[in-house]
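**Student:** give me coordinates for this.
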Amino acid sequence: MTLFRLTGCIAAIINSFNHFKSLNIMVTTAQPTTTNTFVDTYQEVTNAVIKILEEGTIIWQCPWNQAGLPKNITSDVNYRGWNLFLLNFHTMIKGYPTPYYITYKQANHLKGSIKKGEKGVRIIYWAEVELKNQQADATTQQPADKTDKPKKIMVPKTYTVFNIAQTEGIEFPYFEVGTPSEREKIANCEIVVDNMPNRPTIRKNGTSAYYQPSTDTVVVPSLKRCKSSEAYYSTLFHELAHSTGHVSRLNRKELLSDDGFGSTAYAKEELTAEMTAAFLSAVTGIAQSTIDNSAAYIESWLKALRNDKTLVIKAAAQAQKTADYILSVEYETA
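**Tutor:** As a prediction, this is how the structure comes out:
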């Protein structure tokens, strides 16, 4: 598949978010720190998201910066998963012209520095941790020559990055902002849909939008019945995201759950689909459509977040995996 240029969605209307200007989202001062203090990253992220949702803002539905997706400026690699949404939101509420970030050490390496008083934002990386105090199963006989290996798990940890607008003494290249035409946006969307591997059956004559796992069918209203082309494709992306949970694709257990609306599994699956649609909307240059009955969804997510502190990070990771599957490409990570 030929990759098209990554573009942002419609221009962010920063003024409507002025009341968030003073909001601190997992921020740290511009000082390199080393600490052994335990930090519950899951809980920290969840607390921040709950606070934002309670204000009525859905962080993964915020408009994307026209300069492109958030990326590390020194490696030129896009951030992924939860970091993608957090840094896009951070860029917007602070009014930065680009969503490009750098670490304290990287700024120093470029013979520059972080401006005095500036605060960075903590993003996630996954670290391998060895479990301690493991006990052998006394009921299971182990081979005499077997060497027990400690069990290792992946846990989220954080490090701090700063937007390049927070630096000084570094001359960054000029970043051209390109806005695709309506025709280019539609062409981009069609490329994504046409190139999805093992694509489900798509019916474009429905009275509502849904994915039916039993028949592996995505149903969406016809384009002429939608508010706009962008709303049509955003909805289609959402339902295609659900379809990746099918056993023939990513076999996602949340899709097959029958717990119903309001359950943690339902909230996680909807969140995964929403984040996937948001990412695909950013890639193709369209504006993501808003959720019908968003208040009910927000309340559902708040309930689920309070019951499961891992929900946001894990749903974002699933969304990234889902988007990668639909796009049939592999990305470097940042």
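**Student:** only C-alpha atoms for contact and neighbour calcs from this point on.
**Tutor:** Fine.
**Student:** can you list contacts of stretch 202-215?
**Tutor:** 217-223, 235-236, 239-240, 242-243, 246, 256 (CA atoms under 8 Å, 6 or more residues apart in numbering).
**Student:** buried residues, it. List them.
**Tutor:** Buried residues in stretch 202-215, counted by 16 or more other CA atoms under 10 Å: Ile202, Lys204, Ala209, Tyr210, Tyr211, Pro213.
**Student:** of all pairs in those residues, which one spans the longest distance?
**Tutor:** Lys204 and Pro213 (16.7 Å; CA to CA).
**Student:** all helices for the protein, in order.
**Tutor:** Remark: helices assigned in the chain by DSSP state H are 41-54, 82-94, 104-109, 182-194, 229-243, 253-256, 264-284, 294-307, 311-327.
**Student:** want to throw those helices into TSV with mean neighbour count?
**Tutor:** Shown next, in TSV, are the helices of the chain (neighbours: other CA atoms under 10 Å):
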stretch	mean neighbour count
helix 41-54	17
helix 82-94	22
helix 104-109	15
helix 182-194	16
helix 229-243	24
helix 253-256	16
helix 264-284	25
helix 294-307	17
helix 311-327	22
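**Student:** I'd like the structure of this one too, to check against the first:
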Amino acid sequence: MARSRTPKFDASEVITNEIIRIIERGVLPWRKPWTAGGSSRPLRVGGEPYQGVNNFLLTMRTVMAGHSSPFWMTLPQANALDAKVRKGEKSSVVVYYGQSRKDAGGEDDRSDGDDHSEEARIFRFQKSYRVFNACQIDGLPDSFFPDPEPVPEHAPSEPIPHMQAFFDAIDITTVFTGTEAYYLPPVDKVYMPSITRFQDPRNFYGVWAHELAHATKAPHRLNRDFGFSKFGNTSYAREEIVAELTSVFLGQTLGFTAHTLEMNAAYLHNWLRVLRSDKGAIFRHAADAQRACDYLIARSETGRAGRSAEAA
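**Tutor:** Just a heads-up that it's a prediction; the model follows:
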């Protein structure tokens, strides 16, 4: 008699289906303003912020569960701190990537050493593991539950100095005119409405981040190309996901949430069409977004350093 086999756990499929179910309810939880214990990003047990798709996933789960701590850890990490995960608490799946070298003889080597053999081939692999938020764990030190920082107040329709300085220093031309926001590749310019059209200035910076993310796809920047793009097709939808997540990641650093001038059924459908057809899409596009975020941060830092040098 043939033995029944338990289907192999597919982290990509599980995570993608989770996101699909959330979006089908018409919700984008990563757009909700939040901080947990003074941090706008989920943190590892040692305090390092998660990046890429894990940042996105744990941000979404923190918001939806209402966790007040930014810290996440594995069961062994909790046990090492003499703490216990409460009975019945559900873990969250996250992923990590590594690489494997296979030589001509077929031997698999996953060590970190150098292999100078011309016969060796490099393979990337994805694995998953499970983490719990500190709010799901009893017995942790108080340091895992920092006090929340006060939410700053901003005058309506007025620039927020540190955000304005960040964006002004990026060497991508932005023209402030009209009522629409978009990036125009033929002239390599971003077009934005004036901040005076935004009651909440944080939304202005969320939209600006979204459009600058599109500008990073230019060949002389990150050279990101999903093929011929027109409104509503898959290439367009993939680029929109990258821009959305770039705005999420930048907003965590600067203090705004992702925002677009339009958030309707068609926008949600863009996400769903891509995710339903490609279970690996969110992982690749979160990595694209992390690269775009890092690029914009680097360009802003370079621009501000140059201005400081000129003023000296």
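**Student:** to Ile124 of structure 1, which of the helices of structure 1 lies closest?
**Tutor:** helix 82-94 (6.5 Å).
**Student:** just to revisit the earlier point, what about the buried residues of stretch 202-215 of structure 1, which are in strands?
**Tutor:** In strands, defined here by DSSP state E, the members of the buried residues of stretch 202-215 of structure 1 are Ile202, Tyr210, Tyr211.
**Student:** now which residue in structure 2 aligns to the last one?
**Tutor:** To tie it back to what came earlier, the one meant is Tyr211 of structure 1. By TM-score structural alignment, Tyr211 of structure 1 lines up with Tyr183 in structure 2.
**Student:** ok, now how distant is that match from Asp171 of structure 2?
**Tutor:** 14 Å (CA to CA, to the nearest Å).
**Student:** dump the residue contacts of Gln61 of structure 1.
**Tutor:** By CA under 8 Å, 6+ apart, the contact list for Gln61 of structure 1 reads Met275, Ala278, Gln288, Thr290.
**Student:** I meant Arg224 of structure 2, not that one.
**Tutor:** The contact partners of Arg224 of structure 2, taken as CA under 8 Å, 6+ apart, are Thr216, Lys217, Ala218.
**Student:** quick check: of those residues, which has the highest neighbour count?
**Tutor:** Scoring the contacts of Arg224 of structure 2 on neighbours with other CA atoms under 10 Å, the highest-scoring entry is Thr216 at 23 neighbours.
**Student:** identify the residue of structure 1 aligned to it.
**Tutor:** Under the alignment by TM-score structural alignment, Thr216 of structure 2 pairs with Thr244 in structure 1.
**Student:** which of the contacts of Gln61 of structure 1 does structure 2 keep?
**Tutor:** Contacts conserved in structure 2 for the contacts of Gln61 of structure 1, counting by both residues aligned by TM-score structural alignment, their matches' CA atoms under 8 Å: Ala278, Gln288.
**Student:** quick check: longest strand of structure 2.
**Tutor:** strand 121-133.
**Student:** who are the packing partners of that strand?
**Tutor:** Counting contacts by 3 or more CA pairs under 8 Å, 6 or more residues apart in numbering; DSSP states H and E, strand 121-133 of structure 2 is packed against strand 72-73, helix 75-80, strand 92-102.
**Student:** and the first one, which stretch of structure 1?
**Tutor:** Strand 72-73 of structure 2 falls opposite residues 101-102 of structure 1 when the two are matched by TM-score structural alignment.
**Student:** who touches the matching stretch?
**Tutor:** If you take CA under 8 Å, 6+ apart as the criterion, stretch 101-102 of structure 1 is touched by Pro70, Lys71, Asn72, Ile73, Thr74, Val161, Phe162, Asn163, Ile164.
**Student:** still on that earlier bit, can you tell me which of the buried residues of stretch 202-215 of structure 1 is nearest Trp64 of structure 1?
**Tutor:** Nearest member of these to Trp64 of structure 1, counting by CA to CA, is Ala209, at 24.3 Å.
**Student:** how much space separates the closest one from Lys157 of structure 1?
**Tutor:** Remark: distance between Ala209 of structure 1 and Lys157 of structure 1 (CA to CA) = 37 Å.
**Student:** what does Gln166 of structure 1 give?
**Tutor:** For Gln166 of structure 1 relative to Lys157 of structure 1 (CA to CA), the value is 23 Å.
**Student:** repeat for Val218 of structure 1
**Tutor:** Going from Val218 of structure 1 to Lys157 of structure 1 by CA to CA gives 37 Å.
**Student:** who's more crowded, those two?
**Tutor:** Shown here are Val218 of structure 1 and Lys157; by other CA under 10 Å, Val218 has more neighbours (24 against 17).
**Student:** which ones are touching that one?
**Tutor:** Val218 of structure 1 makes contact with Pro200, Thr201, Ile202, Arg203, Ala209, Tyr210, Tyr211, Gln212, Glu239, Leu240, Ser243 under the criterion CA under 8 Å, 6+ apart.
**Student:** go again with 10 Å.
**Tutor:** Taking CA atoms under 10 Å, 6 or more residues apart in numbering as the contact definition, Val218 of structure 1 lies against 199-204, 206, 209-212, 236, 238-243.
**Student:** now do Leu222 of structure 2
**Tutor:** Going by CA under 10 Å, 6+ apart, Leu222 of structure 2 touches Ala215, Thr216, Asp288, Arg291, Ala292, Tyr295.
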